[in-house]
Each structure stands twice: as structure tokens, then as C-alpha cells.
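Student: Below is the sequence, then the predicted model.
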Amino acid sequence: MRFWRNLSCVLLLLLCSALSYEYWLCYRAQTPVNGKTRLPGLQRPVEVIRDAIGVAHIFAQNFDDAIFAQGYVTAQDRLWQMDLLRRSGYGELSEVFGARALEMDKEQRLLGFKRVVMRQERNLSPEDLHCLQCYADGVNAFLQLHRDRLPIEFHILRYQPSAWLPRDTLVLNLWIGKLLSTSWDIDLMRELIYKKLPRQLAEQLLVEFSPNDVLVVGSDSSERPMSRLGAFPVGSLENPFLGGEKASAFGVGPPVRDNPPLHPSSGGECAFSPLVVPPQGGMENGLVDSLEITELRRLLAPYTPGEQKESMGSNNWVVAGWRTAGGMPILANDPHLARGAPSLWHMAHLNVPGILNVIGVAIPGVPGIILGHNENIAWGATNLAPDVQDLYIEKIHPQDQNRYRLNDSWQEMEQHQEIISIKGQKPEVLRIRSTRHGPVFRELEGRVLALRWSLLEESISLPIASNLNTAGNWQEFRLAMEKYSGPVQNFVYADRRGNIGFLNAGKIPVRARGDGSVPVPGQTDDYEWTGYIPFDELPRSFNPASGLIVTANNRIAGKSYPHFLTHQWASPHRAHRIQHVLETKSRLKVADMLQIQGDVYSSANEMISRILLEALGRRREVPSRDARTVAIEEIQRQLENWDSLARTDSVGTTICEEFRQTFLEEILKDQLGEDWKAYQWFNKSTLVENLLQTRNPEFLPKKYSSYDSFILACLQETSQRLKDRYKTAEPKQWLWGDYLPVEFRHPLGQFWPLTKLFNTGPVPQPGTPLTVKQTSSRVGVSMRMVIDFADLDQSVNNITLGESGLVFSRHYRDQFDDWLKVQSYPMLFTRAKIEQQRRSTLLLVP
């Protein structure tokens, strides 16, 4: 007995010692934020003031030192996250995580991000390369000085980070672009649906338009069909807020004499060549080489319907001064991205007297400010998600798998090998082949699929536009955005002169034939890209008469817009709600914008609730065994007393959300059979709403005699699903906050006992995928920012968790509670306000 007692004591002592050592490592990783630190590479001293939430306000005497210091403090806060992001881009996760990351690495190696950024690095201008090098020097200065005090993740995974290189910043842009613009799987899904269904039914499943669409440019009044868009008249509406400036064809723009975005023809129309979009999907491909249903099923097999296809998104808007309490524009932005720990965004402030004074957020590893404001302008972004990826079906030589057909000859593929290091295993060798269109992405019998993607063809691909941070007016903003080379975004703009604006920036291809929405033959030049939409012909608006601009991944261009952007838009519910609230309120303030960002009114579910109550009211007329169960009676009472707000204690939200999914699944199973799981569409909510309201008989499953009986059967199934999910038959216990609890998971948080240490949550959260405060299990608000030009110090910003990625830092998750409550923190801009909130000062000296 004494032996076992002693052994237990020894084991307990060893455990305590191990935990104490790990605690010491975590604590030691917090490098000094006070005092003086000497850094070779600096030219002049730099002062870094940290405020109450740990934001670094960097005061430098020249631009190079400011960027150097930003690299240093970002590494101080997020070094392991920076290394994780670049490994994700390069496809080097298996080296530290082992075989569990191998498939992710293989896809990254197929895309060839490392080869792309090495080419792009050579194409950088001397100024851009110098900026990236200054940032890298700052990161490496931290690494060299504190290599013995690395974040705990390096110790757990037992590896050391390599030096940061300029190309590492470039690969982050490609990684972000992949998150925001991947659409090749949607192309395969569209082709499958067009092959299985008559075109008329397929187009209703792949719905593009809604009566609630909030357009920023153009209109839907044109009688030209969407498949054959021509040019459209130049507007001539006088803008009373610009002293006689006229409306451009894309919205109200600068004076035509100063910077005409279009050149009118003598007939009073834009000098665009008419855009001809041929029939899409299998209708056209039936005449040429296309994929068989069995091939499509195999290609889509790894992909199941996911909420991210509907819930990934963002909100931004800007209002003119005549709508605000302060008489100056207010701009708001809240990007919605996949959740994780640490936060994706890092807050920073860079100040160089007379040269640079900019504050906002950046992605760790990227110099400058991606979203924010300087002394003169502010900007925010949402994802446009245009179609910038095409799949080409390449014919392979029957005797040589490395040759493919091109017109009347056979061409050699480009080939190289990638060696993937795997922790604990032998390296894996991956053979990569590429055609003229891009990497061979998938193998077929006698054919391959090659992926063409605009970001892979960029000569330079920076995540932030050169000169954006120092732009002082609309013209300089436009010039900066013309050089932007990241994923295509909806940028909103405001400035201290009272102007507001909107523009798209990034590369969107123009095709010789087709629109890239389904795989196309690659052996001829028929479907080649002929260029990109010129920057001055991308959607744009400046000082619209309405005094407000709203985007939320919704359809922003009307049918009169002459270029193809995409078929897949997000549901208009968020944009429509934001627009409605802004139009109905006056004397808007920062607090009003925060309230809108936290809005959980669900117009989509309000409609579903009404339809359900109508069907329940007629249930005695509907033959159904289950129409009068106790649970259904209680569901009816819950819906009758529901206010359409998706709060955590809401039962009505739970019922409507589950019903929507049940109803959609039954429709898809009836139409697509075994392939129903392949369906994924951003705007699937509009499909559900259209069918519930129009009751199209072509979509009514054959086993039901009416839509009422179908709706009641789906409601009964909803009841059973919720009973199983919540482990109770009492509907009043089906609280929405328990349906999609929010949790921020660290890559190491899946392993006990690290879960509680690294992860945050789960906790109940309000909102749905279609409310302004967008919510899902994996995606949600990543940052909230509101900028008021009446007093820039009253602007606010809040990220999800905190500034630091060091788990024992007080700033690791100190913002989480306020993020959950939709509360925020001042974006301290003037020196006086910063001094009031000063918590530490680090002097960096040469």
C-alpha cells in the first residue's frame, strides 16, 4: 500500500512539474511591452504605445521604421499564427501536424502557390519589395531577439520557425483569395443539375434574382434578357449634392468632363460591345465534350452541402453627412469569416508625421492597414465573389498521359515534382502537371480537368493596394484601387470632405464564349479568356442621391450592367434589412450603426412563420395523421407569440430554421434523387421562399396532394428532428441559442487538456445565417468597425477575441464578451486620446 501511495505522489509531482514547466513557457513567451529594446535595422527610434485592449500605436519618424515596427509588434502578438498561415498557403502543414494535414497540403501544392509567389516576388516594384522587406526585417528582428521565448505552440509541436520572407506575405494573399473566390466545385454542381433536370427547373434551383435585391449600380428595368445583354444609356440625372455633376452609367459619378468612366457613342449609349452570354450548363455542353453524370458524381463525392456556402459573407455600408447627427459621413464594416483562435484580424495604428497616419486592422503577416481610415478617407470591404475560376476539360493523348490536345496538335504538359515532408513519416512525392490553362486539378478517363484562376495569373498579387493607406481623396483612392490585385471586393468609401462612394476592385475575366459557370472544352480557343473587365468599367458609385450605399454579398449590379460578374449572389435579406433601417432612421450615430450590426430580426423566418401558421390554420382541411399532435399544437403557440427576432431564447427561430432545411431537403430529394447532397447555393433561401409563396406544382413531391399537406408533413418531420436534437419533446425547450453555439477553436484545441486552454466557448449566440448579425456554427462576424468623420476618435472597432495570440496574455480573449454583446472600443486616433488610454510604452531604438 505504501508503495502505491509513494508512486502516486511521485506521479502527481511529475505532473505538477510538467504543468508548471508548460505554464512557465506560456508566461515566458510574453515579451516586454515596456522599456527599451535595441533592434538592428531601425534608422531612428520608434515609440510603441499599447492601449487598454493591447492595440499597438506605432509612432515612427519615417515610413520604413513604421513598417519595420509593425512587423516586430505583430510577431510579438501573433508569431505562431503567422507561421501557421504561411504554412497553410505553401502546403507545409504536414511537416508539423503529420498525416492529418496531408490532403490539405496536396491541394495547395497542386495550386502551386509557392511557385506563383516566387514569380510574383520577382515582378514587384522596388518600392513594394522594399516595403515587404522592411516588414520581414521587423518580424525577423523579433525572432532573432526572442528565439528562446517562442509561443507555446512551437514547443508543443517541437519545431522552430524559419525567417520571414517578402514572398510569405504574397502567399497570404493567395490563401485569402482561395477562401473568398473558390467556385470550381459550384461549376461541377451546376453541370450536374443541368444534366439531370429540364433547364427551366434547373434555373429555379439556381435562382439569381429576388424582389428584395438591393442594387448599387444599374437597374433591372431593361427588357433585354439576362442571356444577351447589350449596352445601356448613359444616365443624366442631376446630382444636387455635387453642384451639377451627372450620374454615370454605374451610378452617380465624378463630372464627365473630369474622369468619364464610359465613352458615350453618338447614339447616346455606352461604347461597350454587346455582351453575349450563351446558354449555360449542359444545354450548351451537350453539343461538345462534357462530363458524364457518373464523372460529376465522383468529382463531387468529397463535398457535402455546407452552411458556409450560404453563410460566408460580410456587411458594409456608408451614409452621407446629411443623414447623420454629426453632419459627416459614417462608414460601417463587419466581415464574416470562418471562426478560429487567435482572431484573424490584428488591430494596429501607424503614425509618421506628414507621411502616414492610419488605423484599422491587418492580417498577421501583412504590412499596412487592410480595412480602416487615415486622416482623410475611410474604407471597408465585402466579398463580391465573382466567377474567376474556370474548369477546362483537356483531352489526353491515348499513348502519352503527359500530352494534351490543343487545336490540331498535341502539346506537352509542364511537369514538376513536389516533396511534402510529413512529421513521423517518409516524405510523399507529388507529381504536378499543368496545361496552358493551369494545374491539372482532377483526373478522368482519357481526360483531365485543368483549373484557370485569375489570382494564379497575376504578375503581382498584394493583399493591400499600394498607396491606399496614404490616399487623401476619392481620386487617389481610385488610383490606388486600380492597382489592387487581391480577391475582388466591394469597397465602400467616405472622406472628410463629405463624399461617399463605392467601387469594385480586382480582376474579373472576360470570356470569348460562355460564362465559366460549367466546365468547358479546353482543346480549342473557343472558351478562352480574352482579358479582364477594365477597371473603369467595374461597378462604381459616387455620392448617390440616396445618401447611402449598402453591400452584403448580395446582387449589387442590375441587369442593365453590361459585364458578367457571377450567377451566384448571396440572399438579399441582410442588405435589404440594413437599407430599410438606414432609410427609416434620421440623425444616425455610431451607436445606431452598432445596433444595426447586431440586428437579429429575421425577415426570412418571419415569412416562413406566417406560411406555417396559415397552413396550420387550414390543417383540418388537410388529410394528415400527424397534423394534430400535441407538439404541433405547441409549435403553433410558439410561432403565434414569436416576434421574429433570432434571440438566444427564441423557439420560433429554431422551428423556422429547421423547417427551412427540412423543406429544402425534401424538394432536392424529389428533384435530384441520390444527387441531392451535391446542391449548394448561396441564395438557396430565395428558392425556399419562392416555392412557399408561388407553390409551383412542378416542385411539389408526387406523394403530396397539395402544398399545405407537404408543408405540414415537413413541419412534423421538423418536430421529430428537433426532438432528437434537443432530447426533449417539449418545444419550449428548443432554444435557438443552443442550436448553433459559438466556439472559437485553436488548431491545437482539439486535443485534451489543451481544449480549455486554447479554445473559447461554446456559448449561446443570437442571429441566423440570414440576419444582419450573421451567425452559423463555423462562420460569423470577424470584426466590427464604425468610422465617424464628425469625430474620428469616436470611431469604434472590435475583433472577436483579442490582440494577442499568446494564451496567457490578458489580451488573448479580453474582447470576446463585448464582441458577443455587440459592444465595441474606441479607435483611438489622436495623440491626446491615446495618452489617456496608455497602458505601456516600448521604445524601439537602433
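Tutor: Everything's here; your move. For clarity, every value in this text was computed on a predicted model and none was experimentally measured.
Student: make it CA atoms for all contacts and neighbour counts henceforth
Tutor: Fine.
Student: Would you map the helices across the stretch 301-450 of the chain?
Tutor: Ranges of helices in the stretch 301-450 of the chain, per DSSP state H, counting those that start in this stretch, are 308-311.
Student: What of the stretch 1-150 of the chain?
Tutor: Ranges of helices in the stretch 1-150 of the chain, per DSSP H, counting those that start in this stretch, are 2-28, 63-90, 94-97, 102-111, 113-123, 126-145.
Student: Who are the packing partners of the shortest one?
Tutor: Think helix 94-97. For helix 94-97, not one helix or strand is in contact under the criterion 3 or more Cα pairs under 8 Å, 6 or more residues apart in numbering; DSSP states H and E.
Student: host element of residue 170?
Tutor: For residue 170, the host element (DSSP states H and E) is helix 166-181.
Student: what helices or strands is that helix leaning on?
Tutor: So helix 166-181, by 3+ Cα pairs under 8 Å, 6+ apart, packs with helix 63-90, helix 113-123, helix 126-145.
Student: let's bring in a second model and compare:
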Amino acid sequence: MKGIKWLLLTTVVIIFGVAVTSYFWLRLSLPLYQGEYPAAVANPVNLDRDALGYLSVSAADRNDAAYGMGFAHAQERFFQMDLARRSASGTLAELFGERALATDIERRRHRFAERAATTLTEFSAADLQILSAYSRGVNDGLASLASVPFEYHLLGADAMPWQETDSILVIYNMYLELQGKMGRDEYAMTVLRQAIPESWFQFLQQHSSDWQAAIDNSEVTPVSLPDAPYPEVLRAAGPCIECTPKDSADLGSNNMAVMGRLTSHGKAIVANDMHLTIRAPGTWYKVQLNWRQDNEWQQVTGLSLAGAPAIVVGSNGHIAWGFTNSTADWHDLIKLQLSEDGKSYLTEHGWQPLQNHYETIKIKGAEDYSLQLQETQWGPFINYGEHTFALRWVAYDNNAVNFNLLKLETTRTTEQALALGAITGIPTQNLLVADKDGNIGWTPLGPLPGRQVTDWDTAQDWSDGSNFWSANLSSEQYPRIYNPEAGVLWTANARSVGGEAYRLLGNGGYDLGARGQQIRNNLLNKGQLDEQAMHQIQLDNRALFLGRWQQLLLDVLTPEVTAEHQLAEYRLLLSQSSRYAAADDIGYTLVQQFRQQTIELLFAPLSALLEQQGSRSANLKFSLETPAWAMLQARRTDTLPAGFSDWSQLLVKAVLDSKQQLEQQHGSLQDSRWGRQNQAKIRHPLSSAIPLIGDWLNMPASEFAGDRHMPRVQLPSFGQSQRMVVAPGHEQDGILTIPAGQSGHPLSPFYRADHQYWLNEVALPFLPGPKKYQLRLVPDA
């Protein structure tokens, strides 16, 4: 007994010792927040932080402001910055070993490291100065830490210095995140088009006429079910590993703008919540930059992306702006005609040799991996299924990345901001902008290629020269909307425009439109709007999209069906639903799972078809909701999957299967509230690799309200990566909230500082609060 007590005491002492040692080891890489630090600046730079770590940089000029922001980014987020540059350049295996090799091989085909070096040579002198100052700030911020960020100790790796090209790689990484389908969508569409009659292809791939809310008021006409029989290949599922079909694009971001004539204070307002994968720390870093330019004090406030010296979205007191991903068509998949020896491909100028590029991937703990890349004049050589293609992507153009986004910082009017669309090098976004005089506008911000391609949605042969991309569109050719008659604008990753504007943008897998429609109706029906009203629209989790599915489910649950399958409790819980995606709502879970299971039963054969050809239903450019609902309304026997004799049989099976899945997952229907189904998984990238204390790095496993197809998009690790509402010139009433916190260091007071506010819908101020910490960067003699 005495021995056991000594063993327990020794264990406790060891654990305590490890904890104390770990604490002091972690403190070595904790950022310096107060005092003075000698720095490579021309004049003193103040880095002020409020109680939540919101950064204010004050400098004599824009270069020193960039230095200060780079210094702070490195203090708080260097490891995350490193992951972004490595993701784009294909060097993750240097940190993570062979587990990252497949990702590095896939990323190397884009040769972004080489492209970044070329792009840098085309920057203006002014932008180069800002970029150089930012990079010096990053490296000095890293050097200011007593020890490198803790992640490098855990990985047994070095923190490599920041180069000017690395900031370009960070933007290329956003191309990968926002436009990363790499032609998989066009391959899936090609497979489908070749497998079924054209009438059925047109029916399946139509834009939704039920859920549309284009900002130019354009409408699409529904495509009716064809008279021809349903294709047999879409009725009988062949063998497949994963036959669960998925919607092409459920997710994205929200943006709203309201003219001054509709607001309580007469100022135009922009509200923006960008939807991305949510990690700890998050994507965005709150910062205000203050500097003098041409004897005038400049101030711009908003969100920065660690790794780049720009304010991405925010306000400069004259204009405010926000983004949603355009979800337009940025790739073309090109059918290649190869020579018999496979070394050449046919072009309009005859046979051309494939260009070979040789690269070496360094792998932690293993031998280097030699990689041969092949490329055509259009882009890299790529295989899908058993077929060979080339990939044409706007990200490969020389003007895909530049720093003209910085021009928004000093732009004064909405019209001036709209003119920046054609010259800005970022993954093309829907820009909504408002100015202090009450004007608002929309335009694509980023490159738009001039295109002559027979069909943008399927792979085409470019060998005879009839299909090609020309120079990017000029500013005069860009579609724009300025001060619409209704006084409001919105974008939500669905089709935003029709007609000629749509023909310039194409379809990259638009969202269904339910979110956009709900936002539009909120804006038009709320009367006079202010910042708090806009914030409430961002938080709107009414389940309008699922309303018709709930009614369908109630109709399926006839007294006979309810009694036969013992579904009385199920039907009661369904009838008690609040029709919100609320954390405590069980009925919402039942409807959501019923819809998902119904679509799975209907389109499992389609998924099998695509899988057999090396693709997936998630890559299709259309949502399965539109054809599914039309087929449900028509209830034609020939459109039933094999194995079902009538539609009632299919729908009852969807009820029973979805009920069984929930009971297996949660134990009972009573425990199947939406919050358990939608529980937070906001994690640090290394938490799963750290025994015992790894979970400490993660945010709490909170139960989320919100879902797809509603303004409050929120899934376990994807959703509103920020909520911003601001009127230029009226920033004191603005709102800015992020998940997790400013810092990537778990001992920082800012690691979780914003999270509870974001989680509990608290509208934090847009402007930084009172100064609590000040680090003064002074010129190093």
C-alpha cells in the first residue's frame, strides 16, 4: 500500500514538473507586447493593442506601417503564414514528412514558387518597397521572440526567413482555397454529358428557378422533365466505394450593401461575413493602419491576412468594402491529342513537344523525392480517370497576383473603387463597396479572361485554334451595378447576374441561391436599416429552405405509415420544430437528414457513374436540389431508382434510414438535437499530434446554430470566419468579430479572446478599443 502511495506521489510530481517545464518552455515564444524594440524603420512605429489584441499601427509612412504589420503578424501568426506559403509552393513535406508528399506533388504541378519569382519582377517600385518593408518586419518580428514558435519545436524543424515572394505565395494559396477545383468539375460534367441524352443533361444541370435572387433582377426559366425516359444509367447503381451524392456548392460567403437613403443615419453600410474553414487561430487578423501620405493622415481599419501587407476588407473612412467568392468559371479543361510516343501534343501550329520540368521534394525523415512535371502551352498536363488533359487556369497568368488591392486603402468613392476591378490581382471576388456619400456598387474584383470556348462546362479540344483565351477584359468591359433602384445589393455565391454579364463570368458551381434570396428579402422587408439590423441578418438561421421538405415529410407520415413503422415520437418531434437551425431543435435535424437521405437514394446511381470514371458528384456544377424537387413533384415511375416500385416506398425508406442513422449516432431521437449534429471542431493544426494536452489548443466543442442554405452558414469547422458591418465615416457604430482570437500562441491573452463573443453573437466594435499594450519600434542606430 505504501509503495502504491509513493508511486502515485511520484507520478503527480512528474506530471507537475512536466507541466511547469512546458509552461516556461512555451513562454519563450510568447510575443513581446510592451516596451521598446530597435527596428529597421525610418521613424518610430507604435504597435498598440486593446484588451482583445486588436492591433493599431501608427507610422510616419506606409512603408513603416507595412513593417509594423509584418512585425505583429510574425509575432502572432508566423507558423500559420509558413503553412500558407508551403501549401502553395508544395513544401509541406519538409515539415510533416511523407504524410504531406501527395499534397506537395499535387501542388508542384502549378509551379507557384517559380511564378511568384516572375511576378515579383513585375511589381511597381512603390509596391516593392511596401513588400520589402513588410518582409523585414516579419523577419524582425520572428527574431524578437526568445524562441521560435512552439510548433517548430514539436516538429523538430527550423523557422525559415520570410522572402518577398512568400507574400505572393500566400495569395496563390488563396487561389487554391477559393478556385481549387482544378478542372475536376468540368471532367465530371463531361462524363455526365457523354453518358446521358442531352435533354436530361440540360434538365439536371439547370440553375434553380425556385431559389434565385440575382442583383440585376435577371431570371432563369425552369427546364421541365424531358418526355424521354429517364436514362437507365441513372436508375441502377453500379459498384462504388462511396455512393453518397453531395451538392456541388452549398457554402460560401455573404455580402450586403445598403444605400444611405435607406439607413437610419444616412450613411451607406456594408456587411460582410466570409465563409471559410475555421481553425485556431482563424484566417483573419484585426488591424488598423495609421500613416501620413502627402501631408494627409490616412487611416484604414479592418481585416488583414497574415502573410500579406494589405487590409483585405474594411473601411478607410471614405469607402467600406467586403468580398464574397465569385464562384464563376476560372478553369478550362483541354482535351489533348497526343502523339503515338506520348511526347508531343497537337496545337493549331502543329505538334509541339511537352515541356518537362524537374523538381525535388525534400521530405522530413526520408530521402528526397524526384518529380517530373509535364506542361503544355496552355497549362500543366493532368490526368482524370484514364483521360489526359491540360488545365488552363487564370491563376497561371502574369497578372493573377499584384498588390493593386492596396489602392482601396486610399480610394475615396464607390465609382473609383469599381474601376479597380480589372487591374487587381487576387482570386476574383464579388466586390461590394459603399461610400460616405451614400452610394453603393458591385463589380468582379480580379482578372476576367477573354474567352472563346465552345462549351465552358465540359472539356474541349483546343488543337485547331477555335477555342482559346485572349487577353483579360479591360475595365470598360467589366460588369458593374451602381446605385440600384431598390437601394440594396447582396451576393451569396449564387448566380449574381444574367445576360451578357453572365456570359463573361460563366458558372463555377454556383450555390443554389436560397441564402441570397433570404438575404435579399430581409434587406427589402426590414424598412430602415442600421448596423445592428444588418448584423441580425448575418445571424438569420430561419430554415426557409427546408420548409417545403418539412411539409413533404409531414405528408409522408400519414397515420397509417406512422402506426406501421412506430413513428409517433418521430412525428411529434418533427411537429415541434421551431423551423430554425437552432442548437436545441430536434425537428430541424430530422428534416435535414430526411432531405439528405432522399437525395442520396435518388442519385446514388449518378454518384456510382461518376466514381467509376474517376470523379465524384460533389464536382458537378449544379445542385442536386433542383432536379430532385422537380422529380418529387412529378413522381414519374420511370425516374425512380431501381428497386423501388413507387415514390411512397422511396420516401418511407428515406425516413427510416435517416432515423436509424441518427439513433446510431446519438443514441436516441431525443438526443438528436441540431447542436449535437453541428458541434464545433475548431482545431489547431497540430493538436491531434500532441498527446494528453493537444485538445487544449482547440476551441471548445460548442453546439452551433446555423447550417447551409441560410445566411448563418455554420458547420463544425466551416462558416462565418468573420462578421463585419460598417458605414464609412461612421465607423464608431460598426461591428467586427472573429472566431478564436488574434494570436496563435496558446499562452497569449489573445489566443481565445474573441471566441466567446463570436460564438454568442456579441457585436464587438469595428474600431479598436482603448490601448492596453504598446510596443514601440524605434529606429535601430
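Tutor: The structure has been received and is ready for your questions. Everything numeric here is computed off the predicted structure, so don't read it as measured data.
Student: Got a TM-score for the two of them?
Tutor: Comparison of the two superposed chains (TM-score structural alignment, normalised by the length of structure 2) gives a TM-score of 0.91, and 756 aligned residues with a Cα RMSD of 2.7 Å.
Student: circling back to that earlier point, can you say which of the helices and strands packed on helix 166-181 of structure 1 is packed in most?
Tutor: Most buried of these, by mean neighbour count (mean count of other Cα atoms under 10 Å): helix 63-90, with a mean of 24.
Student: what's the mean deviation for it versus structure 2?
Tutor: Aligned to structure 2 and superposed, helix 63-90 of structure 1 gives a mean residue distance of 1.0 Å (mean Cα distance after the TM-score superposition for structure 1).
Student: JSON lines for the helices and strands packed on helix 166-181 of structure 1, including distance to residue 385 of structure 1?
Tutor: Output for those, formatted as JSON lines (distance: least, Cα to Cα, whole Å):
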{"stretch": "helix 63-90", "distance to residue 385 of structure 1": "20"}
{"stretch": "helix 113-123", "distance to residue 385 of structure 1": "20"}
{"stretch": "helix 126-145", "distance to residue 385 of structure 1": "26"}
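Student: The helix holding residue 170 of structure 1 aligns to what range in structure 2?
Tutor: In the comparison with structure 2, helix 166-181 of structure 1 aligns to the range 164-179 (TM-score structural alignment).
Student: do stretch 601-616 of structure 1 as well
Tutor: Following TM-score structural alignment, the aligned partner range for stretch 601-616 of structure 1 in structure 2 is 542-557.
Student: Helices along the stretch 701-846 of structure 1, start to end?
Tutor: Remark: helices assigned in the stretch 701-846 of structure 1 by DSSP H, counting those that start in this stretch are 707-726, 754-758, 816-820, 831-836.
Student: I'd like these laid out as CSV, including mean neighbour count and distance to residue 316 of structure 1.
Tutor: Shown next, in CSV, are those (neighbours: other Cα atoms under 10 Å; distance: least, Cα to Cα, whole Å):
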stretch, mean neighbour count, distance to residue 316 of structure 1
helix 707-726, 19, 34
helix 754-758, 15, 31
helix 816-820, 18, 17
helix 831-836, 13, 27
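Student: Tabulate those in TSV, adding columns for distance to residue 522 of structure 1.
Tutor: Output for the helices of the stretch 701-846 of structure 1, formatted as TSV (distance: least, Cα to Cα, whole Å):
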stretch	distance to residue 522 of structure 1
helix 707-726	44
helix 754-758	48
helix 816-820	48
helix 831-836	58
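Student: and of these, who's closest to residue 62 of structure 1?
Tutor: Proximity to residue 62 of structure 1 (Cα to Cα) singles out helix 831-836 among those, at 17.4 Å.
Student: Let me see the residues that make contact with the closest one.
Tutor: With contact meaning Cα atoms under 8 Å, 6 or more residues apart in numbering, helix 831-836 of structure 1 is reached by 49, 51, 793, 828.
Student: Identify the farthest-apart pair in these.
Tutor: 49 and 793 (16.3 Å).
Student: counterpart of residue 520 of structure 2 in structure 1?
Tutor: For residue 520 of structure 2, the aligned position in structure 1 is occupied by residue 579, per TM-score structural alignment.
Student: ok, how many other residues are close to its match?
Tutor: 17 (other Cα atoms under 10 Å).
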